[in-house]
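Enquirer: any chance you can model this:
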Amino acid sequence: MRVVLSTYGSRGDVEPLVALAVRLRGLGAEVRVCAPPDEDFAQRLAGAGVPMVPVGPSARALTTAAKPPTPADLPRRAAQVIAAQFAAVTAAAEGCDALVATGMMPAAAGALSVAEKLGIPSVSVTFQQLTLPSPQRPPLAYPGRPFPPEVTDNRVLWDLDAQSIDALFGEALNTNRASFGLPPVDGVRDYVIGDRPWLATDPVLDPWREPVDLDVVQTGVWTLPDERPLPAELVAFLDAGAPPVYVGFGSMPVRGSADVARVAVDAVRAQGRRVVVARGWAGLAPADDRDDCFTVGEVNHQALFGRVAAVVHHGGAGTTTTAARAGAPQVVVPQAADQPYWAGRVADLGIGAAHDGPTPTFESLSAALGTALGGGTRARATAVAGMVRSDGARVAAELLLDAINRNATSRNAASRLQPPVPARTTRDPRARDRNDRTDLPTSAT
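Expert: Model (predicted):
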């Protein structure tokens, strides 16, 4: 059995596919991953023994470009990404039994179109629920396309969101589909999501409250145990004193990164703590060479976060989940996209603080650190850590292979895969919400 996993985006879009690929291989499937040609992605997949097919331009180069993209750049970039999907994924998916599409919406639309052309069953996956229409919340606005401030009805806003997505990505998608002999897509967002998308997040951190018109399969977060040892120099630094505070912004291009690094280090020092600074795509670095700071590059976050006093980060889904599983209090300084949502979840669960806005000052970050480093927050974070599941990739792999087998039996080749809902993600509506703060220690700050 052969499966192709396709994505385009940051590390947070690639890492979950590593976990799913490893689990699928453990069940006997042959797997390859289509992803941006960035060296860190290639090394991560190679280390897991998973073949990678490079697709499109470097995600890091696009993300960290000196000049931020303008609204007019989005359709052009989307056209580039979609064309790359059609070119690379078509060859990679030939003869496969299923395709899993995720990543930025135009990339997923291109990959799903390839599956449609080749007659391969497919499934659409998201690693955060904010792209899934729900009457309970508004959609995210695309840069340069704000929603009218007078419109407050969420259903109307989701209709406007669909129109924005069509305006941004529809022409490029349908141009490529026409070249493949495929009919045009009327609504890009609904085409990508389908009737039964998969949500690869943890139900405790990211509870899906079912709307009546979308059947979501929440598998749990896709992750693997990371067995890589921490560098000896980092271990020595950790062993030399009290647990430090980690500061890192992952794949985000933090504007004014030198100032952000300086502010973060000063605020942590003011709390009497040492600092571990992660360079990330922003190239963060301390402003001095004092011995209370240690700078890291690519490192095992699962191991590191278990040894720090708190994690200051951008609020990516992967970093938020890893810190939560480690029981580390968090300070989320959201930069873009879904990150304010994850900041809000951290604050709502009482496992850390949500910073107001993307640019911290000494005063604002000091206040957030005061909350995160409080004993009540640590107790709450420890309690939540015991509730976060780690078997989502296994669940998803078993669901996928089961759906492929059932699909083959029905001979319904070019369709969206329809697995049964995993039993552990169903919810009794009469039961207390697992995120109710009274279910956990009440001493949280």
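
Enquirer: C-alpha from now on. contacts and neighbour counts both.
Expert: Noted.

Enquirer: if we look at stretch 352-367, which residues are touching it?
Expert: With contact meaning Cα atoms under 8 Å, 6 or more residues apart in numbering, stretch 352-367 is reached by 260, 263-264, 266-268, 270-271, 329-336, 343-344, 346-347, 368-369, 371-372, 377, 381.

Enquirer: also this sequence, please, to line up against the first:
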Amino acid sequence: MIMRVVLSTYGSRGDVEPLAALAVQLRERGAEAVVCAPPDDDFARLLERAGVPLVGAGQAVREMIAEVTRKQGPNVGRRLPLEELQLRARRIVATQYEAVLSALGGSAGPDDVVVGTGLMPAACGARSAADRVGARWVSVRFQPTTLPSPHHRPYPYPGRPLPEGETDNRVLWEYDRETMKVVFGGVFDEHRVGVGLETVDDVREYVFTRQPWLAADPLLAPWPDDAGADAGVDFGVDVVQTGAWILPDRRRLPEDLRAFLDAGEPPVYVGFGSMGMQQELKGPGRLAIEAAREHGRRVVVHAGWAGLGLSDDGDDCLAVGEINQQALFARCAAVVHHGGAGTTTTATRAGAPQVVPQVVDQPYFAARVAELGIGVAHDGPVPSADSLSQALGQALEPGTARRAREVSGLIRTDGTRVAAGLLGVG
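Expert: Have a look, this model is predicted:
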């Protein structure tokens, strides 16, 4: 009997592309692998290029972001009321459950597996679908700060801010356990009862499991050896780090981009990926273009979900859409980006110095870039032309470029092979 693996997420491209990478590896080894993900057009095209079937789950993420932004304004994560969050969680739990169950054909063989990640409600729905048919469940995260550890704080949720003044991460992660119960526990149990499953006392532990996978490079995003327990406190996890799941991109760069790259010195890349808070990002995007020009550098601007564009019609800037970042970053003098796990890994592998303005997404990876000496974590939450110019200047220094090239050869590329072996495929 052929082993089937259903890879489930609801999130941005940073969640979908790694699952596509693992699916390719599994299919090459003879397993059946499909991805359950939001039906955004760019996700569909990505999976089609990879030769991986897509089972659409719920509402397209870009549509959801636009809908919530119209109601709540651009700072969605800070303003969404708890009641609205739970309402949307109910929908995501139900649609992800149905998508995963459909991908499994309503039943599972003895070797079938569901691998789940993405937003917590999506992981809840996928876990319930696995339980419903008796499939094995594997929880995966793409960066370490979402997993309980004495070395970092949990993220706050709307309506449940972290206790003011509390600095003990042991206390904060216990608070996070209760937060998960308050925010998602009732929603999860309500759905499970509706589909004939037992309720769960600890939703975080049940969904993440006590042995979650960390699909991140061990140099860029290490999991500390002592992160499972500290001073006798059980953090509830024994993390398995596989390495990053990287999807090789063999697409040729467009003719106009290749001509632009060939016409002068390596440019600076500016792009914020799937981050969709348009007004919050367009300002830093324009400032990054100004900063690059101050250093005499040309610029490649990636529109992304934030809709970044050129500030004028100067011939020193080129706007691009969906592109082979693996090929492009290797020809860039520096990469200014949002700090997502995938973009950080791609830029590091390419040997490109990085600047990560900490207005969005991942201050964790910004800090790691700085600690490794391969770029700069922009200092302060509100960038200016001067502050970005200073950060970019540091990234463009010869020593930073040398260090970036050195570290590029240390990034592992066997993450999907490790994960496939752990799943027992091939």
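
Enquirer: what about the aligned partner of residue 164 of structure 1 in structure 2, neighbour count?
Expert: Aligning on TM-score structural alignment places residue 164 of structure 1 opposite residue 179 in structure 2. By other Cα atoms under 10 Å, 21 other residues sit near residue 179 of structure 2.

Enquirer: residue 179 of structure 2 - that's part of a strand, no?
Expert: No. With DSSP: H, G, I helix; E, B strand; the rest coil as the criterion, residue 179 of structure 2 is assigned helix and is not in a strand.

Enquirer: dump the residue contacts of it.
Expert: Per Cα under 8 Å, 6+ apart, neighbours of residue 179 of structure 2: 157, 160.

Enquirer: returning to what we had before: now, of the contacts of stretch 352-367 of structure 1, which are buried?
Expert: 260, 263-264, 266-268, 329-335, 343-344, 346-347, 368-369, 371-372, 377, 381 (16 or more other Cα atoms under 10 Å).

Enquirer: structure 1: which residue goes with residue 311 of structure 2?
Expert: Using TM-score structural alignment, residue 311 of structure 2 pairs with residue 287 in structure 1.

Enquirer: pull the contacting residues for its match.
Expert: 258, 261-262.

Enquirer: compare those with structure 2 and list the overlap.
Expert: With both residues aligned by TM-score structural alignment, their matches' Cα atoms under 8 Å, the contacts of the contacts of residue 287 of structure 1 that structure 2 also has are residue 262.

Enquirer: looking at the contacts of residue 287 of structure 1, which are in strands?
Expert: Among the contacts of residue 287 of structure 1, none falls in strands (DSSP state E).

Enquirer: where in structure 2 does stretch 315-325 of structure 1 fall?
Expert: Stretch 315-325 of structure 1 maps onto residues 339-349 of structure 2, going by TM-score structural alignment.

Enquirer: residue 5 of structure 1 reaches residue 31, doesn't it?
Expert: Yes. Here residue 5 of structure 1 reaches residue 31: they are 7.4 Å apart, a contact under Cα atoms under 8 Å.

Enquirer: give me the common contacts of those two.
Expert: Common neighbours of residue 5 of structure 1 and residue 31 (Cα under 8 Å, 6+ apart) are residue 21.

Enquirer: these two: which is more packed in?
Expert: Neighbours were counted for residue 5 of structure 1 and for residue 31 using other Cα under 10 Å; residue 5 has more, 27 against 22.

Enquirer: so the more buried one, which of the three states?
Expert: Going by three-state DSSP: residue 5 of structure 1 is strand.

Enquirer: that one corresponds to which position in structure 2?
Expert: That one, residue 5 of structure 1, aligns with residue 7 by TM-score structural alignment.

Enquirer: wait, its match sits on residue 26?
Expert: No. With contact defined as Cα under 8 Å, residue 7 of structure 2 does not reach residue 26; the gap is 10.8 Å.
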